[in-house]
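Student: Turn this into a model:
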Amino acid sequence: MDGSDCPDCSRINEVLSRIGDRWSMLIVISLDYAEVMRFNELKRHLGISQRMLSLTLRDLERDGLVRRTYYPTIPPKVEYALTPLGKSFCAPVRAMGEWALKNLPNIDAARAKFDAEAARTVEPV
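Tutor: Just a heads-up that it's a prediction; the model follows:
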């Protein structure tokens, strides 16, 4: 398949890379349940670094999934919420999260089997 078969493939890849990363998905899930969260609240809830949270929120805001609301109070207050586009993304994210929870025992068993077999055999480099 060349570029003419899928002229938007690179753009699709760009979007999927952004929304498919773990922090973006966890932020969307958090905002889906809480509706509105402040920066430090998200940071504590997710256990994410300040820099990674800032970068991810900025990217989600740029893509139209998250709305940032600044209140000029002392100290300043900033809240984050999902936009309608972000809310439309919640169903697929929720489905993937539910799939992961449901299949954790299967994944753990597959990993244990793989690791046990790998420990018995040394693959040539």
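Student: going forward, measure contacts and count neighbours with C-alpha atoms only.
Tutor: OK.
Student: In contact with Gly50, which residues?
Tutor: Wrong residue type there; residue 50 is Gln, not Gly. For Gln50, the residues meeting the contact criterion (Cα atoms under 8 Å, 6 or more residues apart in numbering) are Lys43.
Student: Where is the longest helix in the chain?
Tutor: For the chain, the helix with the greatest residue count under DSSP state H is helix 90-120.
Student: Check which residues of that helix are buried.
Tutor: By neighbour count, with 16 or more other Cα atoms under 10 Å as the criterion, the buried positions of helix 90-120 are 90, 93.
Student: How far off centre is it?
Tutor: Going by Cα atoms, centre = their mean, to the nearest Å, the spacing between the C-alpha centre of helix 90-120 and its chain's C-alpha centre is 17 Å.
Student: got the contact list for the residue nearest the centre of the chain?
Tutor: Taking Cα atoms, centre = their mean as the criterion, Met25 is the residue nearest the geometric centre of the chain, at 2.1 Å. With Cα under 8 Å, 6+ apart as the criterion, the residues that contact Met25 are 19, 93.
Student: Please give the structure of this sequence too, so both can be compared:
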Amino acid sequence: MAQSNAGLAIKYFFGDFVGGVVLFPVWWYTRGLMQAGRWAVGAFSSANRTLGWSIWAKNLFVPMYGETEWSGRIISFGVRFTMLIVRGVGVLVWGVGALALFVFYLIAPPLAVIGILYNAVGSIAS
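Tutor: You can find the predicted model right below:
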């Protein structure tokens, strides 16, 4: 049996549009949260790869330029230790930024709803 165009329009409106609006918070805090978490972890590991922190840590006690004297070893250790600290701060800042964006992802929808309700009540009251 064929349906009318109006019946199909109502069906698709309630099925797709309203269903999407109702299911959006469910997606946001399930599948979307998993994607955001993977992104945050990936951003942290990307910072480690980009800044090479783990490579500098692995080679901390290896003398630079094959220098075998004690003075060369001490200078190599000092330079690498300093670079390890500087790059560690960079990885930490990058990781804190990724964590801040992840936390913002968590609290953005409730803050949006609170803002909408606050402005709606304010415009009704005045």
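Student: care to give me the TM-score?
Tutor: TM-score of the superposed chains, computed with TM-score structural alignment, normalised by the length of the first structure, equals 0.30; 49 aligned residues with a Cα RMSD of 3.2 Å.
Student: rewinding a little: and the residue nearest to the centre of the first structure, what helix or strand is that in?
Tutor: Under the criterion DSSP states H and E, the helix or strand holding Met25 of the first structure is helix 22-34.
Student: For that helix, what is the distance to the chain centroid?
Tutor: 7 Å.
Student: mind listing what's buried in that helix?
Tutor: Taking 16+ other Cα under 10 Å as the basis for neighbour counts, the residues of helix 22-34 of the first structure that come out buried are 23-32.
Student: Output those residues in CSV, with distance to Arg11 of the first structure appended to each entry.
Tutor: Compiled in CSV, the buried residues of helix 22-34 of the first structure are given as follows (distance: Cα to Cα, whole Å):
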residue, distance to Arg11 of the first structure
Trp23, 20
Ser24, 18
Met25, 19
Leu26, 23
Ile27, 22
Val28, 21
Ile29, 24
Ser30, 26
Leu31, 25
Asp32, 26
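Student: Return the member of those nearest to Asn13 of the first structure.
Tutor: Looking at the buried residues of helix 22-34 of the first structure and their distance to Asn13 of the first structure, the nearest is Ser24, at 15.2 Å (Cα to Cα).
Student: Excluding chain neighbours, what is closest to the closest one?
Tutor: In space, not counting the residues next to it along the chain, Ser24 of the first structure is nearest to Thr56; the distance is 6.3 Å by Cα to Cα, 6 or more residues apart in numbering.
Student: looking at it, that neighbour is touching Trp23, isn't it?
Tutor: Yes. With contact defined as Cα atoms under 8 Å, Thr56 of the first structure reaches Trp23; the gap is 7.0 Å.
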